[in-house]
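> Compute the structure for the input listed below.
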Amino acid sequence: MSEFIPGKVISFRLPRTTPKRVLSHLEDLKSHHGRKFSSVLSSKLVQMLDEEIKKEKPDDMLVIPIPSGISQDEREFLQNEKNQALIGQLITHLLKEPDKMVTLPETEQTIEPKLEEKSYIQNKALQSFAQKTFLNFDDDDDD
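Sure thing, here's the model as predicted:
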């Protein structure tokens, strides 16, 4: 059996004992959400399973609610697995050593600022004019 990963397609059958109200609700969801029905249903399934895990192992998890009023990009950033791991490391550090400065490991890649090539126009005629007009110090009074 292969491992479950995000984005993997799974399928299942509804039990014969599924209540009519649940079937009706599924029909309503399908007609309301159209092509997004499966993503809505999968998010509900994941949420339900997550709640079940929290009930089974309440001491292994700290639940921090996502603040209201954040953008969808910020929400996706907080839901990213790597960002959650980083936040977890920061919290662990603050709990164990609250008086020490937090240091993050250096990344393998260094990000260097992208320099603009040249922000001025290079024109030989303009350069020659500027040199003759403004940079010619031969006429200075050297008395």
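> contacts and neighbour counts: CA atoms only from here.
OK.
> Next SSE downstream of whatever helix or strand residue 28 lives in?
Counting by DSSP states H and E, the element that carries residue 28 is helix 20-33. Note on helix 20-33: by DSSP H and E, the next helix or strand toward the C-terminus is helix 37-56.
> report the angle between the axes of that following helix and helix 20-33?
Counting by axes from the mean of the first three to the mean of the last three C-alpha atoms, to 10 degrees, helix 37-56 points 130 degrees away from the direction of helix 20-33.
> got the buried residues for helix 37-56?
residue 37 (16 or more other C-alpha atoms under 10 Å).
> Need the contact partners of stretch 33-48.
Residues outside stretch 33-48 that contact it (C-alpha atoms under 8 Å, 6 or more residues apart in numbering): 29-30.
> again, only using 6 Å
residue 30 (C-alpha atoms under 6 Å, 6 or more residues apart in numbering).
> Following up with a second sequence; could you model it the same way so I can compare the two?
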Amino acid sequence: MSEPFYPGKTIAIRLPKDTPPEVLDRLDELKQREGRGFSRAITDHLFHSILSETTMRDNAYLPLPGPLTFEEKEMLNTPMQRRVLGHFVYHLIKEDFPLELPKEKKEKSASSTFQTSNVHNKFASNLFNMDDD
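A predicted model of the protein is given here:
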């Protein structure tokens, strides 16, 4: 059984024989640019790759129905918006809540919606002379 990793432990990485030339060129550029800090740069890339792989499991990508402007994209990339949208989608999927479909309302005719009382009838008969003399 091998020893567990700990901060400061030296590790050796052997490049496979089928490493693409683009990767080799990128490593050469990185070594030229970083010099003695090459191992730190490689570990940064390694950490970024491992962290992105672990967070990919917790992410969901949703296609949007249309293109966004630069301002809209910037707004969606704010930490607060990302949290709010994440919570919204999570609760939309996870929360069990009863779904009640709207009941069909029967159309009431105009005569059935207007109701009169005896008070109204008396008032109308006193106000208007209905006698045909």
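> Overlay them and tell me the TM-score.
Remark: TM-score between the superposed chains equals 0.42 [TM-score structural alignment, normalised by the length of structure 2]; 61 aligned residues with a C-alpha RMSD of 2.1 Å.
> quick one: buried residues of the helix holding residue 28 of structure 1?
Those would be 29-30, for helix 20-33 of structure 1 by 16+ other C-alpha under 10 Å.
> Same question for stretch 71-91 of structure 2.
Quick answer for stretch 71-91 of structure 2 (16+ other C-alpha under 10 Å): residue 76.
> Tell me which residues are up against the helix or strand encompassing residue 119 of structure 2.
Secondary structure assigned from DSSP H and E places residue 119 of structure 2 in helix 118-127. Outside helix 118-127 of structure 2, not one residue touches it by C-alpha under 6 Å, 6+ apart.
> Okay, buried residues for it please.
Neighbour counts over helix 118-127 of structure 2 (16+ other C-alpha under 10 Å) mark no residue as buried.
> and if you look at stretch 41-49 of structure 2?
For stretch 41-49 of structure 2, by 16+ other C-alpha under 10 Å, it's residue 41.
> cool, and stretch 126-137 of structure 1?
Buried-residue list, stretch 126-137 of structure 1, by 16+ other C-alpha under 10 Å: empty.
> how many neighbours does residue 55 of structure 2 have?
Residue 55 of structure 2 is flanked by 9 other residues according to other C-alpha atoms under 10 Å.
> Can you show me the helices along structure 2?
In structure 2, the helices defined using DSSP state H lie at 21-34, 38-56, 70-76, 79-94, 110-113, 118-127.
> just checking, what packs against the first one?
Counting contacts by 3 or more C-alpha pairs under 6 Å, 6 or more residues apart in numbering; DSSP states H and E, helix 21-34 of structure 2 packs against no other helix or strand.
> what angle do that helix and helix 38-56 make?
130 degrees.
> can you list contacts of helix 21-34 of structure 2?
residue 38.
> And it, what's buried?
30-31.
> Next, the contact list for residue 74 of structure 2, please.
Here residue 74 of structure 2 is in contact with no residue (C-alpha under 6 Å, 6+ apart).
> From residue 81 of structure 2, how far out is it?
Going from residue 74 of structure 2 to residue 81 of structure 2 by C-alpha to C-alpha, to the nearest Å gives 10 Å.
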